[in-house]
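>>> only geometry, no sequence info:
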């Protein structure tokens, strides 16, 4: 049976740094990892539908290794998301709340939820089977049995007819061509609270700004913090708090903003 370290290494690259939970998921780069990043980049160019979250290959990083952008940006996102989760959990009943983590990637925020509320029942959904394998491995190694991860389309979740006390939607809206419609579709899915985070542009603060596909991409979209707030309000959400931060590792201003909203059912 492989050691935990070998299991984690075999699943590189991880989108998040799990060290706060006592699980090492980030390692000094090896040539095989860099070649895998190159392969992922080529795969994206050949298959526009491929959506695995990971670092694109760059000659600069090949010659001078540095933490992947998503890991470098983690601190800028985690502080706000954790505060919003704690605020929502404080208003949920002590009995086991039902929670849903959409676009869960490697399950980092589902694991965070499980540590903040150990009795919660948490389901994570992501389209990428490799990310789900990472999430399942992390939950098992961290001994978090209440976590369940599924490969699935987030749109299918909105049509399943099931409701949750708390829905977490981080890092995924900007991958969609119709994020405003998705925000509306989430309305019956979240009984009590919705926590949203998305990349947004900092090139403008126009609440009507929206483009699809995203600049330089063949999929996704780009919009502003104000536009996301408008969509949430129009969908019937009551905004409890919001924040706009910068993602320091993203060089383009159209990718550099990070929008956060903590919402309650109206």
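Yep, it's here. Treat the numbers as computed from the prediction; the structure is a model and nothing was measured.

>>> Please make it C-alpha for all contacts and neighbour counts, starting now.
Noted.

>>> and residue 264, what element?
Counting by DSSP states H and E, the element that carries residue 264 is strand 257-265.

>>> Residue 147 contacts residue 139, correct?
Yes - checked against C-alpha atoms under 8 Å, the pair residue 147 and residue 139 is within contact range at 6.7 Å.

>>> and for these two, which residues touch both?
Here residue 147 and residue 139 have residue 111 as joint contacts, going by C-alpha atoms under 8 Å, 6 or more residues apart in numbering.

>>> same for the strand holding residue 264, what does it pack against?
When contacts are defined as 3 or more C-alpha pairs under 8 Å, 6 or more residues apart in numbering; DSSP states H and E, strand 257-265 sits against helix 74-90, strand 190-200, helix 225-234, strand 237-246.

>>> Next one for the comparison:
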């Protein structure tokens, strides 16, 4: 009986939201379709017990999501402690724009090639940006890679690939999005676009990962990372572990751009934004880069 009452409440809430959104011409129909799928999948899970111990509705409303998936018509509750939700909102507009530009570059370079456009999303967490790209037809295939290890982030990191899988199913992206629980330093495959969002400062040797990315990415690299606000930008700066952690690293913008240029990338766009929720000077700025592969650089799977 309790499950049935949960189902009734879910239907009432989601359908009420869908009805109000349908009246607005600014809401894409595919978003409304995803909301309807939430209700349908909840009903299926009720009858088939597809999500043991959880209703789909409860799962979407647990306050442990990295992102709010309203961009695809699915409301999820973000982990707010420490300003995670605000941090994501600072980065999103820039990164959405970069991914859209990356898609345009790939389409222009691929021309009449029949090979599906592809993307690898390193440190993908809930695969928010992969799902955004697929949902908006910016790429045809995507692979998300995440180790799901805490790296000091607490319970918010656990189970992120399961969350990504849930959203993928609601958006009917099966066959387009693959999710791999593995170390980003060991991913395999050659891709048109690489997303490296929010990860480089978590590892002690970011240049090793960038060499792998450079070898295995055909056209475009999108990077977002934390950089310190108080370090001089006239000369490259790098330190590991991060001064206020026992792991990770910190580097300045010049260090990263110099390294990428040396690996065959042209820096097409640079954005630096203050991370208003971060009080520590080592975490104060968000750096986003749109990098385009120089055409003369060869691409091959890293050994």
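Now that the structure is in, tell me what you want to look at. Bear in mind that the values here come from a model prediction, so they are computed numbers and not experimental data.

>>> where does the TM-score land?
Scored against TM-score structural alignment, normalised by the length of the first structure, the superposed chains reach a TM-score of 0.79; 225 aligned residues with a C-alpha RMSD of 1.9 Å.

>>> In the second structure, what stretch matches the strand holding residue 264 of the first structure?
Here strand 257-265 of the first structure aligns to the second structure at residues 285-293, judged by TM-score structural alignment.

>>> contacts for the matching stretch?
91, 94-95, 98, 102, 217-229, 253, 264-275.

>>> Which among those count as buried?
Among the contacts of stretch 285-293 of the second structure, those scoring as buried are 91, 94-95, 98, 102, 217-229, 253, 264-267, 272, 274-275 (criterion: 16 or more other C-alpha atoms under 10 Å).

>>> Redo the helices and strands packed on strand 257-265 of the first structure as a markdown table? Include distance to residue 4 of the first structure.
Formatted as a markdown table, those follow (distance: least, C-alpha to C-alpha, whole Å):
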| stretch | distance to residue 4 of the first structure |
| --- | --- |
| helix 74-90 | 23 |
| strand 190-200 | 31 |
| helix 225-234 | 40 |
| strand 237-246 | 34 |
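
>>> Map residue 172 of the first structure across to the second structure for me.
Checking TM-score structural alignment: residue 172 of the first structure goes with residue 199.

>>> what's the burial count for the residue nearest to its match when sequence neighbours are not counted?
Leaving aside its chain neighbours, residue 199 of the second structure sits nearest to residue 123 (5.7 Å; criterion: C-alpha to C-alpha, 6 or more residues apart in numbering). Per other C-alpha atoms under 10 Å, the neighbour tally for residue 123 of the second structure reads 23.

>>> how far away is residue 123 of the second structure from residue 182 of the second structure?
10 Å (C-alpha to C-alpha, to the nearest Å).

>>> Need the residues touching each of these two.
Common neighbours of residue 123 of the second structure and residue 182 (C-alpha under 8 Å, 6+ apart) are 145-147.

>>> Correct me if wrong: residue 199 of the first structure contacts residue 175.
No - between residue 199 of the first structure and residue 175 no contact is recorded; they are 9.3 Å apart, counting by C-alpha under 8 Å.

>>> ranges for the helices of the stretch 101-250 of the second structure?
Using DSSP state H, counting those that start in this stretch, the helices assigned to the stretch 101-250 of the second structure run over residues 128-135, 160-170, 206-216.

>>> what's the shortest one packed up against?
Put plainly, it is helix 128-135 of the second structure. So helix 128-135 of the second structure, by 3+ C-alpha pairs under 8 Å, 6+ apart, packs with helix 84-110, strand 118-122, strand 141-146.

>>> which one of those lies closest to residue 62 of the second structure?
Across those, residue 62 of the second structure has its closest neighbour in helix 84-110 (14.1 Å, C-alpha to C-alpha).

>>> mean per-residue distance, the match of strand 257-265 of the first structure to the first structure?
Superposing on the first structure and averaging over aligned pairs (mean C-alpha distance after the TM-score superposition for the first structure), stretch 285-293 of the second structure comes out at 0.9 Å.

>>> and that stretch, how far from the chain's centre?
14 Å (C-alpha atoms, centre = their mean, to the nearest Å).

>>> Ok, stretch 95-109 of the first structure next?
So, by C-alpha atoms, centre = their mean, the centroid of stretch 95-109 of the first structure is 10 Å from its chain's centroid.

>>> what sits up against that stretch?
14-16, 18, 53, 110, 119-128, 131-136, 138-139, 149, 154, 164-172.

>>> What's the end-to-end length of it?
End residues of stretch 95-109 of the first structure are separated by 20 Å (C-alpha to C-alpha).

>>> any idea how far residue 74 of the second structure lies from residue 229 of the second structure?
Distance check for residue 74 of the second structure against residue 229 of the second structure: by C-alpha to C-alpha, it reads 35 Å.

>>> One more: residue 133 of the second structure?
The value you get for residue 133 of the second structure to residue 229 of the second structure, if C-alpha to C-alpha is used, is 31 Å.
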